[in-house]
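Visitor: I'd like to go over a predicted model; first the sequence, then the structure.
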Amino acid sequence: MSREIDDLDDLFENAPCGYVSAGPDGRITRANSTFASWLGREPSEFVGRRFQDFLNIAGKIYYETHFAPLMRMQGFFNEVALDLVHADGSRLPVLVNAVERRDQEGALRFVRITIFNASDRRRYERELLEARRAAENANAELQKLNHTLEERIAEAVEARMKSEAALRQAQKMEAVGQLTGGIAHDFNNMLAVILSALNLLERRLAKGEDISRYIAAAKDGAARAAAVTQRLLAFSRQQTLAPEPLYANQMVAEMSELLRRTLGEAVRLETVLAGGLWQILTDKNVLENAILNLAINARDAMTEGGRLTIETANCHLDEANGAEHDVEPGQYVMVAVTDTGTGMTPDVVAKAFDPFFTTKGPGKGTGLGLSQVFGFVKQSGGHIKIYSEIGQGTSIKIYLPRYYGAAETRKRLEARTLARGADSEVVLVVEDDEQVLALTAQMLRDLGYGVIEARGGEEALAALSAHPEIRLLFTDVVMPDMNGRRLAEKALERRPDLKVLFTTGYTRNAVEHNGVLDPSVNLLQKPASLEQLAVKIRTVLDG
């Protein structure tokens, strides 16, 4: 037994690699002779000191900031390239592996560190690589005369294949974009039928059997499906935005009460609002939803409560930052949402903005919240960045371009009461989908308006000529033969006083460009509830 111990001790001391053992406090308890000889020291000189004491300055910083946290989190790391400092001050490149050893109760007993001399390995690799290259060069020279023509043919074939692959990729991306838009349009048409029918059913059965909770559940499901569609469009930067000049400080202050109710009593809300904050030009509703999304994610990360901070600041992104984040250099307004939650690992941060990616359990998240925020920020010409550390929390910072124009805001719609019309207020409804047309017309009749139906552009123009009493053209945007924008142009040539309201689930840039509504355009997104329809129709008619 004693001889076996001696053999193991000899193997430890004279192994071709360095061995170091450290106690639970991180201090070295033993180092083998191989490791000591590499650094021109005696093994006893290492006892009581830390492994990082023998690294160069850059290595110490790298060790403390990257690999010490990694060690605490997973209990090991492999093939870490570091530089040790020899007793004479010279540098020794090494590759380091480390692993924890724990007892049955889980308490840390010691850490075993294995060190490989990278200078030897690199020399062997260089020699092997040089020998391999020499052999390859000799073989190439030998075959060169015989294969010159074949090589040129192969290069031509490869170039053609790359060109065809690039073309196929471009066609594929175009097809995906068209498919996304088509799905959004058709899906929203179906949702419009569901939502309209449920609204009418709710009114018809108001005095009958109590089925309101089933209707509410169906309406909620349809609304959530519509939200998924909108989030997909947001991620692909194809949602329609209605930007207005606003001050983020005022918006955050207005949201504070809603945020406190959403976060609950276990989470303390704090705001740090910069003085003299610049204006931004953005869609207020979408920005509010983005901040609410971030706040809900932060609340879910603070399972035992904590603190959520919303901060604003003026920032400047120089050309280097602009190029790094694919935004124009210049002045930006930052809105940051910071929590004291569990934090995210680097691999989770890398995937956080991917659609349908979520770390929540089944049924607790769609994985579209952050992707929607990402798409909105990018569509608005801004930048979004995640800063996170396990156990310390997460900060998500949104940067939106400064706006230099006048501080005039759009009038926001609020469905406080069900705005009604009169028979004399005639609305021409134009829609190529029969069910959507029928239900939309019935909803308007229930609101008190006179209604004339048309199934396309030519039929709508004929109705305008036959019915001078028509006051409002309410038309779908995406229709065959003649889209809603072209129909509106022709209608206004005949009736300059005619009011126009567009509706769609996907505009295909007919009434907006780069996701922003054209000036003076009125748009109602599909699907819309009866209350939303009532307010929008009333607002457009009243000018």
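Guide: Nice, thanks for sending it over.
Visitor: C-alpha only now, for contacts and for neighbours.
Guide: Will do.
Visitor: For G181, see how far away the closest residue to A419 other than its chain neighbours is.
Guide: Take A419 and drop its neighbours on the chain: the residue closest to it by CA to CA, 6 or more residues apart in numbering is A534, 5.3 Å away. Distance of A534 to G181, computed by CA to CA, to the nearest Å: 27 Å.
Visitor: so how far is the helix or strand hosting the residue nearest to A419 off the chain centroid?
Guide: Assigned by DSSP states H and E, A534 falls within helix 530-542. The chain centroid and the centroid of helix 530-542 are separated by 33 Å, computed with CA atoms, centre = their mean, to the nearest Å.
Visitor: Remind me what it packs against, helices and strands.
Guide: If you count contacts as 3 or more CA pairs under 8 Å, 6 or more residues apart in numbering; DSSP states H and E, helix 530-542 packs onto strand 499-504.
Visitor: Please compute how far the strand it packs on lies from its chain's middle.
Guide: For strand 499-504, the distance to the chain centre is 31 Å (CA atoms, centre = their mean).
Visitor: Can you point out the buried residues in it?
Guide: Buried residues in strand 499-504, counted by 16 or more other CA atoms under 10 Å: K499, V500, L501, F502, T503, T504.
Visitor: Now that the last one has come up, it's in contact with D186, right?
Guide: No - here T504 does not reach D186: they are 10.0 Å apart, not a contact under CA atoms under 8 Å.
Visitor: Overlap in contacts, those two.
Guide: Residues touching both T504 and D186 by CA atoms under 8 Å, 6 or more residues apart in numbering: none at all.
Visitor: Helix, strand or coil: sort out the nearest residue to Y19 once chain neighbours are set aside for me.
Guide: Once flanking residues are discounted, Y19 sits nearest to T114: 4.9 Å by CA to CA, 6+ apart. At T114 the chain is in strand, as set by DSSP: H, G, I helix; E, B strand; the rest coil.
Visitor: Then T29?
Guide: Put simply, T29 is strand when judged by three-state DSSP.
Visitor: Count the neighbours of it for me.
Guide: Look at T29: counted by other CA atoms under 10 Å, it has 18 neighbours.
Visitor: list the contacts for the residue nearest to Y19?
Guide: When contacts are taken as CA under 8 Å, 6+ apart, T114 is in contact with C17, G18, Y19, V20, V96, N97, A98.
Visitor: got the buried residues for stretch 464-473?
Guide: L464, I470, R471, L472, L473.
Visitor: Tell me the one among the residues you listed nearest to G484.
Guide: Closest approach to G484 among the buried residues of stretch 464-473 (CA to CA): L473, at 9.8 Å.
Visitor: Among the buried residues of stretch 464-473, which lie within helices?
Guide: L464 (DSSP state H).
Visitor: Now, the buried residues of stretch 464-473 that are in strands?
Guide: I470, R471, L472, L473 (DSSP state E).
Visitor: Included below, for side-by-side comparison, is a second structure:
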Amino acid sequence: MSLGPEKGTEELVREIERLRKRLSELEAAHKGQERLQDSTSEKEDPLGVFAPSEWYRSLVETSFDGIFIQKGPKIVYANRRLHEMLGYEPGELIGRDHWVVYAPEFQALTRARGQARLRGENPPSNYEVLLQRKDGSSFEGEILARRIQFEDGPGIHVWIRDLTERKTMEKKREELEQRLQQSRRLEALGTLAGGIAHNFNNLLMAIQGNVSLLLMEMDPEDPRCERLKAIEEAVRSGAGLSRQILRSARAEKVEAAVLDINGLVREVCSLFGATHKQVRIQQQLAHPIHPVRADQNLLEEVLINLMVNGLQAMSQGGELLVQTENVSLGQDETAHQGVPPGDFVRITVQDTGVGMDQATLQRIFEPFFTTREVGQGTGLGLSTAYGIVRTHGGFMTAESELGAGSTLRVYLPASKDRSATEDSGSGECRGKGTILLVDDEETILKVGTQLLEALGYRVIQARSGREALKLYEKHREEVDLVMLDMIMPQMGGSQALRALKEMDPQVRVLLCSGHFHEGETQAALSGACQGTIRKPFSLEELGQTLHRLMEAPMDSLEDRAISRTSPRAL
């Protein structure tokens, strides 16, 4: 059974328990055999070699374990199971030296212990060895040897057990237990990362909010605007780093949403360029670009993997070109890719590196295939990117020549949902109405109120989930929308959301947080709320999100919750 890294902790625990149960069964069978062995007297002829007892011979011949008896160094009896285990024909072991059943590195040891046992000494009788089949192959086994007495002298009775299954299961259990430990560490890390991200993004929100207010109040020609915009860019970079930490800790739920590919490309290129200054990154982005329904985190991973691939091909530095285009592909162009024809967004990443020969080019999307030295890469980057693109209904192509660089292209089907891009526009999207703003952070309440008032809304403040319920019950007729923070003490956003829905099923709720975990995002998608927005957000992003929520009818909002997690999510 293959367990991928996506296996949850509970499933790993169940698999470990199954293996433990099977190992216990094997151990119980082993102890039962030991009791049978211990009951054998050294002064008896237990197997009836010279005066056979039919019932006892039947028991031995059908034993799960291999059994043989030696007199001196020679095997005088071997059961059917031992012949099968070692690949010999029935009776073929009789008369051979006993050490032929052991791998060469154990023959001297077993010969010496056998001789000592025949002399009446008491060497270790139960130990693990490497056994050898007739064809020379070997496997792990366990032997238990007992001295027995024949009429004309001593002999040795040996039980042999094949440990292949037990060893395999023990190894698998160890691997699963290590994976379970890793999974639990990741869960703990995810919890820690989520808390840090929430607090960090709250700080960025305070900075972003005040910058947005200052930019709104200042003349666009004021030279200080450029400094404020530089702060905005730093805030966006900080928010991007926060998301990268969450993804590394697997603390962020992946979601499908309608995305602006140009926004995604700009952000990834900015972050990548900031940490890889030896590479010049050029962007050629088509305007307008079709929206794409996809998981923004996974598409970021795809783009980063393509850029890393280009970077590794340019050890002395070079240039990366990242391009977006709208393309229409017919049946002849898509049939061999297994996707239907239609409109696509094409993302191209071109490098000026060393390039690849045709043999390498044919294998670049294979898992674990890499041309780099051991320790310098897993060979999973492009295969992972390829798998992600295929799960989104798209495909990838590659072109390259030695000495002429490489070109990787991603084709993603355009989304038919164009409403988000058609009405997004630009500017603050001023509105009117009353908003109940719920957040336990005083700085967020302050800057949030100022942003909402600057957009033309009246604001009622609540500093906890419980206070929000009381205020909504009191002002239900005048509140047009509740802007609800997700992470708060005592009554969190999820609880408050459920209580608000019980109080008024028609309440409009915009979830707001620096970090959305799985349950919260599922609540948004199930229609419990009408949209989400991730801190830090700008005045423009807030205005556009509120405009869509306030203008759209409730039934359409319930069908498709609006998500605003960054400038690229539409």
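Guide: Sure thing, it's come through. Just so it is clear, the model here is predicted, and its values are computed rather than measured.
Visitor: The residue nearest to A419 of structure 1 pairs with which position in structure 2?
Guide: Alignment note: A534 of structure 1 maps to G543 in structure 2; criterion TM-score structural alignment.
Visitor: Now for that match: which residues touch it?
Guide: Here G543 of structure 2 is in contact with E428, C429, R430, G431, L455 (CA under 8 Å, 6+ apart).
Visitor: which residues touch the fourth one?
Guide: By that I understand G431 of structure 2. L455, G456, Y457, G543, L546, H547.
Visitor: so which of the residues you listed persist in structure 1?
Guide: Contacts conserved in structure 1 for these, using both residues aligned by TM-score structural alignment, their matches' CA atoms under 8 Å: L455, G456, Y457, H547.
Visitor: mind checking how far the last one is from L539 of structure 2?
Guide: Right, the one you point to is H547 of structure 2. Applying CA to CA to H547 of structure 2 and L539 of structure 2 gives a distance of 12 Å.
Visitor: who has more neighbours, those two?
Guide: Neighbour totals were compared for H547 of structure 2 and L539, and L539 leads with 24 against 18 (other CA under 10 Å).
Visitor: my read: N201 of structure 2 touches F516, true?
Guide: No - between N201 of structure 2 and F516 there is no contact under CA under 8 Å: 11.7 Å.
Visitor: count of residues packed around Y214 of structure 1?
Guide: There are 12 residues near Y214 of structure 1, going by other CA under 10 Å.
Visitor: Return the distance of V308 of structure 2 relative to L320 of structure 2.
Guide: Separation of V308 of structure 2 from L320 of structure 2 (CA to CA): 10 Å.
Visitor: Of these two, which one has the most company?
Guide: L320 (22 against 16).
Visitor: in the superposed pair, what's the mean gap between the helix holding A534 of structure 1 and structure 2?
Guide: Taken over the aligned residues, the distance from helix 530-542 of structure 1 to structure 2 averages 1.4 Å (mean CA distance after the TM-score superposition for structure 1).
Visitor: Just the buried positions in that helix, please.
Guide: L530, E531, Q532, L533, A534, V535, K536, I537, L541.
Visitor: of those residues, closest to F353 of structure 1?
Guide: Checking those against F353 of structure 1 with CA to CA, the nearest one is Q532 at 30.6 Å.
Visitor: That closest one touches R416, doesn't it?
Guide: No - counting by CA under 8 Å, Q532 of structure 1 does not reach R416; the two are 10.0 Å apart.
Visitor: May I ask you to name the longest helix in structure 2?
Guide: Longest helix in structure 2, counting by DSSP H: helix 164-217.
Visitor: next helix or strand past that one?
Guide: helix 224-248.
Visitor: Please point out which parts of that next one sit buried.
Guide: By neighbour count on 16+ other CA under 10 Å, the buried set for helix 224-248 of structure 2 is 225, 228, 232, 235-240, 242-247.
Visitor: Which is the succeeding secondary structure element to that helix?
Guide: Assignment by DSSP H and E places the next element after helix 224-248 of structure 2 at strand 256-259.
Visitor: What's the average distance for that next one when superposed on structure 1?
Guide: Relative to structure 1, strand 256-259 of structure 2 is 5.6 Å off (mean CA distance after the TM-score superposition for structure 1).
Visitor: now do stretch 195-215 of structure 2
Guide: Mean deviation for stretch 195-215 of structure 2: 2.2 Å (mean CA distance after the TM-score superposition for structure 1).
Visitor: got a list of contacts for that stretch?
Guide: Counting by CA under 8 Å, 6+ apart, 225, 228-229, 231-232, 235, 238-239, 242-243, 246, 443-444, 447-448, 450-451, 454, 487, 513-515, 535-539 sit against stretch 195-215 of structure 2.
Visitor: and if we set it to 7 Å?
Guide: Stretch 195-215 of structure 2 is contacted by residues 225, 228, 232, 235, 239, 242, 443-444, 447, 451, 513-515, 535-539 when judged by CA atoms under 7 Å, 6 or more residues apart in numbering.
Visitor: now do stretch 300-317 of structure 1
Guide: Contacts of stretch 300-317 of structure 1 (CA under 7 Å, 6+ apart): 266-274, 277-278, 329-342.
Visitor: mind listing what's buried in the helix or strand containing N285 of structure 1?
Guide: N285 of structure 1 belongs to helix 284-301 when assigned by DSSP H and E. By neighbour count with 16+ other CA under 10 Å, helix 284-301 of structure 1 contains the buried residues 284, 286-288, 290-295, 297-301.
Visitor: Count the residues that sit near the aligned residue in structure 2 for G457 of structure 1.
Guide: When structure 2 is aligned by TM-score structural alignment, G457 of structure 1 is paired with G465. Number of residues near G465 of structure 2 (other CA under 10 Å) recorded here: 28.
Visitor: State the distance from G465 of structure 2 to R430 of structure 2.
Guide: In terms of CA to CA, G465 of structure 2 sits 27 Å off from R430 of structure 2.
Visitor: Same question for E558 of structure 2.
Guide: 23 Å.
Visitor: next one: L23 of structure 2
Guide: Look at L23 of structure 2 and R430 of structure 2: by CA to CA, they are 68 Å apart.
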